[in-house]
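K.L.:
Got a sequence here, can you model it:
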Amino acid sequence: MRRILFALLLVLPLLAAASDNDIDKINGAARVEAGQHAGDVSTVNGAVEIGAGAIVKEAQTVNGAVTLGERAQAAELSTVNGAIHLGTDSKVNGDVDATNGSVELARGADIGGKLSNVNGAITLDAAHVAGGIETVAGDITVGAGSQVEGGILVDKSSSWFGGNDRKPTVVIGPHAVVKGTLEFRRDVVLKVSDSAQIGPVKGATVQTFSGATP
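P.N.:
Below you'll find the model as predicted:
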C-alpha cells in the first residue's frame, strides 16, 4: 500500500505539469482549441485565440488581438497593440488590459479584476467587471444590464507629447449598475440612463437620458 501511495505522489506532479503546458511564440498566432486546457499562452507578433470552453492561465501578446471564446476561462488577458474580445459567458479571474486597443465584453462575460486601456473603446453588453474600469482616451459604454464594481476612472494623459483633446464619451445604459466613484480627471461627456444606478460622480456633469440609447 505504501508503495502505491509513493508512486502516486511521484506521478501526480507530472500529470499536473502535463496539463499546464505553456504556448510561447515569437511570430504568428497562438491558439488553444475549443475545450482544451493550457498554461500561459503568449506571442509577440500575432493574435492569441482561446477557443470556446477552453481554460488557460495568462494570455498575452504585444502586437495582436486577444480573443477569449464563449464559456472560456483565463487568469489574465493583455495586449499592447490590439483589441480584446471576451465571448458570451466567458470568465477572466484577474485583470484585462489593452494599452492601445478596444475591449469588448459579450453578454454574460465576467472579469474578476480591473479592466483598463489607454486608447480604444470599452464596451460591456450585460457583462460584469468586479475591479473597476480605467481609461485615458477611450469611450466607455456600460451597456444595459451590466454591472461594475470599483467605479470608473478616466485619467488625464501623462504623455510628454500631450494628450488627445477629444472628449471621451461615457454611457451608462438602462438598468446598469456602477458601484463606486465615477472619477473624471479630464473633460468627458457623461450620459446616464434614468433607470441606471451609479455611485458618486467627480469631475463631470451627468446628462440623463431615457430609452435604450442616448
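K.L.:
okay, CA-based contacts and neighbour counts for the rest of this
P.N.:
Noted.
K.L.:
ok, which stretches of the protein are helices?
P.N.:
For the chain, the helices defined by DSSP state H occupy 2-19.
K.L.:
which residue is nearest the centroid of it?
P.N.:
Nearest to the mean C-alpha position of the chain, by C-alpha atoms, centre = their mean, lies Val96 at 3.6 Å.
K.L.:
who's in contact with that residue?
P.N.:
Contacts for Val96 (C-alpha atoms under 8 Å, 6 or more residues apart in numbering) come out as 76-78, 111, 113-116.
K.L.:
Could you also give me the structure for this second sequence? I'd like to compare it with the first:
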Amino acid sequence: MSPRRTALFLTLALCIAPAFAAEDISKVNGSISAEAGQAYGDLETVNGSIRIAGGATTQDAGTVNGSISVGDKATVGALETVNGGIRLDRDVTVNGGLETVNGSIFVDRGGKVKGGAETVNGAIGLVATQLGGGIETVRGNVTVGVDSHVAGGLRVQKPTGMFNMDKKKPQRIIIGPRAVVEGPLVFEREVVLYVHRTARTGKITGATARSFDTDTAPQD
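P.N.:
The predicted structure follows:
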C-alpha cells in the first residue's frame, strides 16, 4: 500500500471511530439493562434499577432509587446508588468503588474492586474478594469473608446529624477465615468484632477482637 493510501486509510479510520464508541444510557424514570457480552458507556437513571448481565462491559453506573446487579465476569466502572443495594456475582471486575447510602453491598467470589466499599445504612459482605480501597460504614454490619483481602482498612464512623440515632444492638463486624485487612480497623461506635484465628488485620482501635475458629462467627 502506498504511503498516500495508508495515510488516507488512517484518516478515515479516525473519523469513523467515534461512531463505534460505547454509548451512554441516561434515564429519569425506568430501569436499565446491559446485555451480556456487550459494551456500554456510563449508565445512569433516577428512578429505576440497573442490571448488568454477565460478560458485559460498562463505564460508571449510578441510580438514585434502585438497585444495581452485575452478572458473572462483567467489567464495570464505579457503582453508586442512594436507595438500593449493590450485588456482584462471581469474577466481576470493578474499575472504581462501590457506594450506597441506604442499601447493602455484596461481592461474590473472585471479585476485584479497584476502589473501596462504602455505605451509611447497609451491610457490606465480601467473599474471596480483592478490595483495593477500604471499607467505611456508619450503621451497617460488615463481613470480610473467607479469603478476602482489603487493602485500605476498615472504619465504622460515629453517626452525626440525621444519622445520630443509637441502634438497639451493636453492629457485627466479622473478619473471616484467611481474610486480610491491611490497614487500621477504627471503630467510633460500639461494635461486636469477631476475627478468625487465621485472619490478619492491622491495628484495631475502639473495639476488642473476639477470636473464633469455626467456619462462621458465633451468633450473639
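K.L.:
what's the nearest residue to His175 of the first structure if we skip its chain neighbours?
P.N.:
Ala196 (4.5 Å; C-alpha to C-alpha, 6 or more residues apart in numbering).
K.L.:
aligned partner of that neighbour in the second structure?
P.N.:
Aligned by TM-score structural alignment, Ala196 of the first structure pairs with Ala199 of the second structure.
K.L.:
now swap in Gly163 of the first structure and tell me
P.N.:
In the second structure, the residue paired with Gly163 of the first structure is Met165, using TM-score structural alignment.
K.L.:
cool, Arg186 of the first structure as well?
P.N.:
With TM-score structural alignment as the criterion, Arg186 of the first structure lines up with Arg189 in the second structure.
K.L.:
Would you mind stating the distance between its match and Asp166 of the second structure?
P.N.:
Distance, Arg189 of the second structure to Asp166 of the second structure, using C-alpha to C-alpha, to the nearest Å: 9 Å.
K.L.:
out of those two, which sits in the busier spot?
P.N.:
Arg189 (17 against 12; other C-alpha atoms under 10 Å).
K.L.:
pretty sure that one is touching Thr205, no?
P.N.:
No: the criterion here is C-alpha atoms under 8 Å, and Arg189 of the second structure misses it with Thr205 at 10.6 Å.
K.L.:
circling back to that earlier point, mind listing what the match of Ala196 of the first structure touches?
P.N.:
175-180 are the contacts of Ala199 of the second structure under C-alpha under 8 Å, 6+ apart.
K.L.:
If you rank the residues you listed by neighbours, which is first?
P.N.:
Ranked by neighbour count (other C-alpha under 10 Å), those have Ile175 at the top, with 30 neighbours.
K.L.:
That residue and Ala199 of the second structure: what is the separation?
P.N.:
Distance, Ile175 of the second structure to Ala199 of the second structure, by C-alpha to C-alpha: 7 Å.
K.L.:
From Lys57 of the first structure, how far out is the alignment partner in the first structure of Ser26 of the second structure?
P.N.:
Using TM-score structural alignment, the equivalent of Ser26 of the second structure in the first structure is Asp24. For Asp24 of the first structure, the distance to Lys57 of the first structure (C-alpha to C-alpha) stands at 13 Å.
K.L.:
Return every residue with contacts to both of these two.
P.N.:
Listed as contacting both Asp24 of the first structure and Lys57 by C-alpha under 8 Å, 6+ apart are 40-41.
K.L.:
Looking at the two, which has the bigger crowd around it?
P.N.:
The neighbour comparison of Asp24 of the first structure against Lys57 (other C-alpha under 10 Å) goes to Lys57, with 21 against 16.
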